[in-house]
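Asks: I need the structure of the sequence given here:
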Amino acid sequence: MAKIIPFQAVRPTRDKVSLVTCRSYEDYTTAELAAQLDFNPLSFLHVIKPAYTNQEKVTFEKRYRQVHQKYQDFKLENILVQDKKPAIYIHQIITKTQSYTGLIVGSSVADYCNNTIKKHEETLDYRVRLLKEYMKHAEFNTEPVLMTYPDNKIIENWIFNQTQKLADFEFSSTKKETNYLWKIDDPLEISWIQNIFSKIPSLYIADGHHRFQAAQLLSQEFPQDNNKAHLLSYLISENTIKVYEFNRLVRDLNGWSKPAFIAALESNFIVENKDQQPYQPTAKQEFGMYLDGAFYKLTYRNRATKTHDVLENLDTQIIYHTILLPLLAIQDLRNDERIEYLSGKQSILELKQQVDEGSFAVGFILYPSNINEIKALADNNLIMPPKSTYIEPKFRSGMVVYEL
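Replies: All right, here's what the predicted structure looks like:
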């Protein structure tokens, strides 16, 4: 059964929160990053990237220690302040098209080990080791693992009632997202919601597999440290999570001419030329393709006789086994430099532009997976192919910090 705990978060003061919090470091363009670091001394990016000012190249361990020191500086300057009592937090993000509301808690590493917290994504050992060392030396975590729980009216009603109160803070980001945070530090309320979650059989990781595995290694190194036995998590009902696809861009046709490549596709797909009409798939096992100035619709021929194997029925698996591997000779989806990915949040016209400019020879447009596929894979201990899903919401760094 799922175990959650309250914790004493370190948070920006109410007057500074809009200046402190930031997106994930990788989400910024070079120009955006420079602007934030040059002109906003309160940005949490200064904690994440403390060597920026001197543009120095340092070892991983030295950088992690600099992160820790800069974090301590922010606390000494009262930019970040620790709550006096353990609490759980309700966080709401409202965008132009979506609204997400979830619980920020500490989740149990033991639950991850015993598969109460279920996984669907393969991790890379080197990334896990780096994250573990980062957590060890920085001694905090501010990017929660995103997890889902089954729709639950009791939790939904409780969250609704709590969010009718005045939020601890409210602020808007430069991406025109409005963020709210409510602190729940009443022991009776905390005990009540812990009891509700203790009756939920499983939680499912949506985003953050590497963080959880790194936390597992850290807890093994410090078995007596209760803080390291838990990890910052954002729990959200599965009916509100948003799953986008990752589209594929390939640099060349692996020696195929255009007519020969299309002919080869026809052994597994019904190929329809859409010419200049941008094509977005409207159902599973349909694919879009952009090649040499034209869009195509690819309909998988075996869809009527598909197996009950949830992994083999994934669109990302189908396109890998029918096109990327046998025709384009792409074996390693993570590391092959001939393939790149665009999230489904980006327009397919961006994909078209990159092909038209000659950076890539062909682009493939996929239909997004859904939470039921993710759960089915996790329940059967199966792993999604790399870059199968781009999942929202995304949490802002520096808004809630969990100290390890």
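Asks: switch to C-alpha atoms for all contacts and neighbour counts from now on
Replies: Fine.
Asks: tell me the secondary structure for the closest residue to residue 163 other than its chain neighbours?
Replies: Nearest residue to residue 163, sequence neighbours excluded (Cα to Cα, 6 or more residues apart in numbering): residue 182, at 7.0 Å. State at residue 182, reduced to three classes by DSSP: H, G, I helix; E, B strand; the rest coil: strand.
Asks: the stretch 251-400 of the chain: strands as residue ranges?
Replies: 269-275, 286-291, 294-300, 339-343, 362-365, 390-392 (DSSP state E, counting those that start in this stretch).
Asks: wait, which of those strands is closest to residue 101?
Replies: Among the strands of the stretch 251-400 of the chain, strand 390-392 comes nearest to residue 101, with 11.6 Å by Cα to Cα.
Asks: distance from the chain centre to the helix or strand just after the closest one, please.
Replies: The first helix or strand that comes after strand 390-392 along the chain, using DSSP states H and E, is strand 402-403. In terms of Cα atoms, centre = their mean, to the nearest Å, the centre of strand 402-403 is found 20 Å from the chain centre.
Asks: second chain to compare with the first, below:
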Amino acid sequence: MATIRPFRALRPARDRAGRVSSVPYDVVSIDEARQIAAGNPLSFLRVTRSEIDLPSGTEPYADQVYAKARENFAALREQAPMVEEDSPSLYFYRLRMGAHEQIKKHERTRRDKEDDRTRHIIELGAQTGVVFLTYRSTDEIDRCARAVTADAPLYDFRAEDGVHHTVWKAGTAEAACLVDAFRSIPALYIADGHHRAASAARARAEMRTRGNSNDADAFIAVAFPEIQMQILPYNRTVKDLAGATPEQFLAALRARLPVRDGRPTPRGKGEVSMFLAGKWYAVDLSAAPPADRSRASGLDVALLQQHVLEPHLKMGDVRTDKRIDFIGGARGTAALEAAVNGGKAAVAFAMHPVTIDDLMSIADEGGIMPPKSTWFEPKLRDGLLVHLI
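Replies: You can find the predicted model right below:
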């Protein structure tokens, strides 16, 4: 049974929602965050990536970063202004891009990132980033959602990236309908936000030891039905060829896997597009044996790691190896070409996207997907709804 509960949200004034809300802190670099927030003192990135208001080169986990986040959060609450709801409620969030256990995980987390967000939560006394969940859709939840969206929205704006964001506040009856409907859901699945969820749990435990857990027993989340989820590929670039020339690397790869002239986008599952020395190749992984019989081991990202990155590029743990970079599919394959042609990478790999069925089935098996397997679009905005604890 999935348990959801209303909460008293801290949120920006209606006419400031577009200026306050921001992309999630972990999908942009520090330079990109500075550029986005430039000229906008109300940007929520000043809370979630507060080092943008400190000198360049500041260590991201330094004490002054959290002190600055606390200072900026207090200033934003006053200047935006941010208002706290009088009573708990639930909210319905719609995103439009273009034309249009009870909680199961599928990804490991990095301790340093957990430490960072745990401290951020405790220092601010607030969960500022939402956990992105999915579930197998039901008619009952859809019925409740239609009732909520029949009323006028709380927020309705188009962000600078062209994505349209609309948020409704559920009334008492609609909130009760949603709470009851979710009781029939056997499990929720984390689509994005494993570090936020883990950090919320750690913050709760630490605050309990201090005798002050307040409302930390739950974390702020948004749940979308699986039929509305859009997964894009999560592509890779590698800075060097582990001492090999492009010709040597290509010859070694061809001795192991079928490689032919290709195109920027893979034709389907089992094929990876590789950009090397100004040319696209198609690498066939379909016949490559997986490490074991689990569904996770058969994913293209796992096969790429097993048969290309490890043996030919000497790539161990991609979560910590600084030679690899990950580029979300929203940036397109042109970003991969630019990285290689500009000398920032020696080779790039364009992946075929993982399916939502892969994600849910692997989580049901208790499996773990390889790091950076999924890129969801569009992205939820930080700063629209904050959970004070």
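Asks: and the TM-score between them?
Replies: Superposed pair, TM-score by TM-score structural alignment, normalised by the length of the second structure: 0.90. Supporting alignment: 384 aligned residues with a Cα RMSD of 2.6 Å.
Asks: hmm, back to that, save the strands of the stretch 251-400 of the first structure as CSV, and put in mean neighbour count too.
Replies: CSV is the format used below for those (neighbours: other Cα atoms under 10 Å):
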stretch, mean neighbour count
strand 269-275, 16
strand 286-291, 24
strand 294-300, 21
strand 339-343, 19
strand 362-365, 25
strand 390-392, 18
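Asks: among those strands, which is nearest residue 217 of the first structure?
Replies: Once these are compared by Cα to Cα, strand 390-392 is nearest, at 25.2 Å.
Asks: read off where the closest one ends up in the second structure.
Replies: The aligned range for strand 390-392 of the first structure in the second structure is 375-377, by TM-score structural alignment.
Asks: that older thread, looking at the second structure, name the residue matched to the residue nearest to residue 163 of the first structure.
Replies: Counting by TM-score structural alignment, the partner of residue 182 of the first structure is residue 168.
Asks: and its match, how many neighbours?
Replies: Neighbour count for residue 168 of the second structure, taken as other Cα atoms under 10 Å: 20.
Asks: likewise residue 281 of the first structure?
Replies: 17.
Asks: can you pull the contacts of the counterpart of it in the second structure?
Replies: Aligned counterpart of residue 281 of the first structure in the second structure: residue 266 (TM-score structural alignment). Counting by Cα atoms under 8 Å, 6 or more residues apart in numbering, residue 266 of the second structure touches 272-273, 282, 350-352.
Asks: at 6 Å what do you get?
Replies: Residue 266 of the second structure sits next to 272-273, 352 when contact means Cα atoms under 6 Å, 6 or more residues apart in numbering.
Asks: of the residues you listed, closest to residue 185 of the second structure?
Replies: Nearest to residue 185 of the second structure among the contacts of residue 266 of the second structure, with distances taken as Cα to Cα, is residue 352, at 29.8 Å.
Asks: quick one: the helices in the stretch 251-400 of the first structure?
Replies: Along the stretch 251-400 of the first structure, the segments classed as helices by DSSP state H, counting those that start in this stretch run 258-265, 315-319, 348-356, 371-379.
Asks: so which of those gets nearest residue 148 of the first structure?
Replies: So among the helices of the stretch 251-400 of the first structure, helix 371-379 is nearest, using Cα to Cα, at 9.0 Å.
Asks: run a quick neighbour tally on residue 54 of the second structure.
Replies: Based on other Cα under 10 Å, the number of other residues close to residue 54 of the second structure is 13.
Asks: so who does it touch?
Replies: By Cα under 6 Å, 6+ apart, no residues touch residue 54 of the second structure.
Asks: and the equivalent of residue 317 of the first structure over in the second structure, how many residues sit next to it?
Replies: Using TM-score structural alignment to pair residues, one finds that residue 317 of the first structure aligns to residue 302 in the second structure. Using other Cα under 10 Å, residue 302 of the second structure has 20 neighbouring residues.
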